[in-house]
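Enquirer: I'd like to go over a predicted model; first the sequence, then the structure.
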Amino acid sequence: MSTPAPAPEQPAPRKGWFLDISPLRESPAYARFWTSGVAGGIGTQLTAVAIGIHVYALSGSTIAVALVGGFALLPMIVMGVLGGTIVDAFDRRKVLIVASSISFVAPVGIAALAWFDVEQLWPYYVFTTLSSTIGSLVGAARFAIHPRLVERRLLPAVAAWSGLSAGLQVAVGPALAGVLVGTVGFAWTYTIDIGLFLIGFWGIVSLPPIRPEGSSRVGLTSLLEGIRFLRGAQNLRVAIALQIAAFAFGRSYAILPAVGALVVGGGAPTVGILAAAGAVGVILSGVLSGPFGRVRRHGRAIALATGANAIAVSAFGVLLLIFTATPRELDATTPELGVLLSLAGVIVVAGAADSIAGIFRTTMMQSATPDAVRGRLQGLFTLVLTAGPRVGDVFAGVLAAVVALWFPSLVGGLLIGAVALVLYRLRPGFRLYDAKEPVP
């Protein structure tokens, strides 16, 4: 059954410190969907980091690495806008099957380029742009499906499981990329992504039909309805704006290859460790998410977590400034352990803070949004999730190349904190948002 009937009474929030396993136990379809999504997401993250290392090895330029995401921005904007109307108009399972089938071209194409030792950058940009563009539609459908697989009382736990899934993906994927690139090379690394993609596809095919509850059509009228809803949803707009700020000013992935080469040493494995460090924080926050179900002031929780993320991002920039100002001899094969641990430590804190904000943000969006427009809202938000990091990569990569390696993180953290403070003070409805009476 794709749309469970709501419980007549809402049980008391579950007590305890650890992640609530009720969604997996009560919904086998959600359990399969979640498990396969982790596998597919690990493959996506594996290739994303491997591409960055590969492009940097071919070009020696952080700007070239930033363009891996930069070229995808416009197509992702178009798909993010249209994707939500598609999700609301058709069976969401069928949308995922078709979109994933198209997206499968990307990992196969990237692997072929590596096996044939193609050194031109533009083919890699083409396939990563295809993957990112279709990924906007896939992401919109996946998140809109979650409330149809579980009861509303389980949405906070589902949000925590989604955060844990994201953490596992960005922890295992980048770390695996660093190990595989350094041992078996780029071609085998990309080929492994193909196998992981197929596991993710299995979870989609095994879903029950998830037909739209309302009558919606793909087109401008449907899109305008979604925009009108978001225009009147002040709390959701603030939550999304804080996520945009965190992505646009707090990303460091584009500069990590340079950090590994110029600050830490150790080659590709160092880049993989740094890229995965944020996911360690995400995983820890997800595993210890038990108390989050008892928090009612979600707006306040999002603002506090965003502020903590801002402090950690700026701390990363300060550490880079200190380490780059200190003359040292780096080893291309062995990292400086103290430098690596300190940089990874602040990334762990940033990842945990961003994950906590994301758990409350996702719960707010899924509980306060009617199912009839959930796909369109998720399409716009998935645009933020997919395009936002690319904007952040461009911000970090360009500023690092033009000013200094430490500059984008230090300034970015200050900008995140300023945005969070201003919005929190100007929007009293967001400050007072009560999860017991969700108002979009």
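Expert: Sure, I can see it. Residues are numbered from 1 along each chain as shown.

Enquirer: going forward, measure contacts between C-alpha atoms and count neighbours the same way
Expert: Fine.

Enquirer: which stretches of the stretch 201-350 of the chain form helices?
Expert: Using DSSP state H, counting those that start in this stretch, the helices of the stretch 201-350 of the chain run over residues 220-231, 234-250, 256-259, 268-287, 298-325, 337-368.

Enquirer: dump these to a markdown table, plus distance to residue 169 and mean neighbour count.
Expert: Formatted as a markdown table, the helices of the stretch 201-350 of the chain follow (distance: least, CA to CA, whole Å; neighbours: other CA atoms under 10 Å):
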| stretch | distance to residue 169 | mean neighbour count |
| --- | --- | --- |
| helix 220-231 | 29 | 16 |
| helix 234-250 | 17 | 23 |
| helix 256-259 | 18 | 26 |
| helix 268-287 | 8 | 26 |
| helix 298-325 | 20 | 22 |
| helix 337-368 | 13 | 23 |
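
Enquirer: put this next to the previous one:
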Amino acid sequence: MIRTLGAILPDLTPFRSSRQFRLLWLQGLVTYFGSSMAMIALPLQIKDLTNSPLAVGAMGAVELVPLIVFGLYGGALADSADRRRVILLTEAGLGVLAVVLLVNALMPSPALWPLYVVAAGVSALAGLQRPALDSLLARIVPHDQLTAAAALNSLRWQIAAVAGPSLAGLVVAYAGTPTAYAITIVGFAASVMMCLRLSPAPPSGAADSPSLRSVVEGARYAWSKPVLLGTYVIDLSAMFFAFPLAIFPFLAQDLDAQWSLGLMYGAIPLGSILVSLTSGWASRVRRHGLMVVFGAAGWGLGIAVAGWMSNIWLVLLCLVVAGGGDAISGLGRATIWNQTIPEEFRGRLAGIEVLSYSCGPQLGQVRAGAMAGWTGTRTAVWSGGLACVAAVGLLSAVVPKLLTYHADTDEDALRRRAQKEATDAADAAEAAGAA
């Protein structure tokens, strides 16, 4: 039984082998919980000040452009600057913006415009930071532990995504928005202290300053690698066709189960959590392209069946299955990226991934809403799920190298493994010499 549990439960090897990973994992958990307070309090404060759904929805439009622009720039920055420094400064900047929110909330008549300015600033800083965070993983974790590290990072995010907003809702309801913003400040302060304990992560070799040319160079590299390109377009397609969260309130109404709305939003991350908690098997997978394809198809199929079902409990079960498929696909994508992308391009390609991460769900919300207005809510859900499955199948046929990807034979994976082993050996020799 112990052996069976060991094969199923998450692989904790990265925790044991890398102090830097432990620090980064804990720092991320603290940041997610702290920022959840502001994430819930900010739109609620806009609602209280305006009583306008349009004013609340405008926050998404304010956030999207800075995330895209600074995400691409942040990718180039992560390849040319010390990634630890980028993470540290952006965390400090996010803490300063939380102070602005707190000061505004404590005023006798809080102003509306600072809330939009802060929302845009948070989006810009997140765009700058995420490529540095994502590109740091492959440097601090041994090559053979990348899938396990990706699963643990996914579990961290999923726990925070479920527990963080729930706790934040209670804090806002019973203690008010100023208390929520104060907790956010404390969270960022603790995160900055942990970032100070991370080792420097300077660029490898000579690196050009961030520029449009360097961004284009990264895009060209991604375009020249069918496996990487396949992961991007499959993720983008899955989110565009099958991301119906915006119409969940209408789906709950159609099913005469308005009480289930919160459960609908929680069902997808619950499926992801279940996969992460039983992800021990993922460390033994070598065909990570198949994980991407079958996981994305499972996501689409789960959403499609949820749209067909009229029983609310079966709908929730399908959403759990969809969340599990998304988690499997995400594990495959993260592993391929970390196993194959050279160190000198890692930040810029992480910046490109920000586009997929941000644009796909946003465009998917627009598609779902427009389709629901045209055909009805349930049709919009199941048709989007089927379109996702069809798109994944078509893209798999167009990019067959993704299906045949194998971690032990892929040229880019072998080259990256050798690069990582050489770097680790040099670091060990330097440490021995210093001792």
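Expert: Noted; the coordinates are in hand. None of the values given here were measured: they were computed from a predicted structure.

Enquirer: re earlier: so which of the helices of the stretch 201-350 of structure 1 is nearest residue 173 of structure 1?
Expert: helix 268-287 (7.6 Å; CA to CA).

Enquirer: make TSV from the helices of the stretch 201-350 of structure 1 and add distance to residue 402 of structure 1 to it.
Expert: Shown next, in TSV, are the helices of the stretch 201-350 of structure 1 (distance: least, CA to CA, whole Å):
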stretch	distance to residue 402 of structure 1
helix 220-231	37
helix 234-250	16
helix 256-259	14
helix 268-287	21
helix 298-325	15
helix 337-368	22
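
Enquirer: identify whichever of those helices lies nearest to residue 167 of structure 1.
Expert: Smallest distance to residue 167 of structure 1 across the helices of the stretch 201-350 of structure 1 (CA to CA): 4.3 Å, for helix 268-287.

Enquirer: tell me which other helices or strands that closest one touches.
Expert: helix 28-59, helix 155-183, helix 256-259, helix 337-368 (3 or more CA pairs under 8 Å, 6 or more residues apart in numbering; DSSP states H and E).

Enquirer: mind checking how far residue 116 of structure 2 is from residue 5 of structure 2?
Expert: Counting by CA to CA, to the nearest Å, the separation of residue 116 of structure 2 from residue 5 of structure 2 is 48 Å.

Enquirer: so which of those two has more stuff around it?
Expert: For residue 116 of structure 2 versus residue 5, neighbours defined as other CA atoms under 10 Å are more numerous around residue 116 (21 against 11).

Enquirer: please say which position in structure 1 the more buried one maps to.
Expert: Using TM-score structural alignment as the criterion, residue 116 of structure 2 maps onto residue 125 of structure 1.

Enquirer: swap in residue 401 of structure 2?
Expert: Counting by TM-score structural alignment, residue 401 of structure 2 lines up with residue 429 in structure 1.

Enquirer: how far is the helix or strand where that match lies from where the chain is centred?
Expert: Secondary structure assignment for residue 429 of structure 1, by DSSP states H and E: helix 428-431. Computed by CA atoms, centre = their mean, to the nearest Å, the chain-centroid distance of helix 428-431 of structure 1 equals 25 Å.

Enquirer: mean deviation, that helix versus structure 2?
Expert: Between helix 428-431 of structure 1 and the aligned residues of structure 2, the post-superposition mean distance stands at 1.1 Å (mean CA distance after the TM-score superposition for structure 1).

Enquirer: what's near enough to touch the match of residue 401 of structure 2?
Expert: By CA atoms under 8 Å, 6 or more residues apart in numbering, the residues touching residue 429 of structure 1 are 234-235.

Enquirer: from residue 46 of structure 1, how far out is the alignment partner in structure 1 of residue 94 of structure 2?
Expert: For residue 94 of structure 2, the aligned residue in structure 1 is residue 103 (criterion: TM-score structural alignment). Separation of residue 103 of structure 1 from residue 46 of structure 1 (CA to CA): 16 Å.

Enquirer: the more surrounded of these two?
Expert: residue 46 (29 against 21).

Enquirer: was I right about the more buried one contacting residue 179?
Expert: No - here residue 46 of structure 1 does not reach residue 179: they are 10.3 Å apart, not a contact under CA atoms under 8 Å.

Enquirer: in stretch 36-48 of structure 2, what counts as buried?
Expert: For stretch 36-48 of structure 2, a neighbour-count test (16 or more other CA atoms under 10 Å) marks 36-47 as buried.

Enquirer: pull out the buried positions in the helix holding residue 429 of structure 1.
Expert: 430-431.

Enquirer: helix, strand, or coil at the residue nearest the centre of structure 1?
Expert: Ranked by distance to the mean C-alpha position of structure 1 (CA atoms, centre = their mean), the top residue is residue 385 at 5.5 Å. Recorded secondary structure, residue 385 of structure 1: helix (DSSP: H, G, I helix; E, B strand; the rest coil).

Enquirer: gap between the alignment partner in structure 2 of it and residue 235 of structure 2?
Expert: Under the alignment (TM-score structural alignment), residue 385 of structure 1 maps onto residue 357 of structure 2. For residue 357 of structure 2, the distance to residue 235 of structure 2 equals 8 Å [CA to CA].

Enquirer: repeat that for residue 62 of structure 2.
Expert: With CA to CA as the criterion, residue 62 of structure 2 and residue 235 of structure 2 are 24 Å apart.

Enquirer: kindly report the same for residue 184 of structure 2.
Expert: 31 Å.

Enquirer: now residue 307 of structure 2
Expert: 21 Å.
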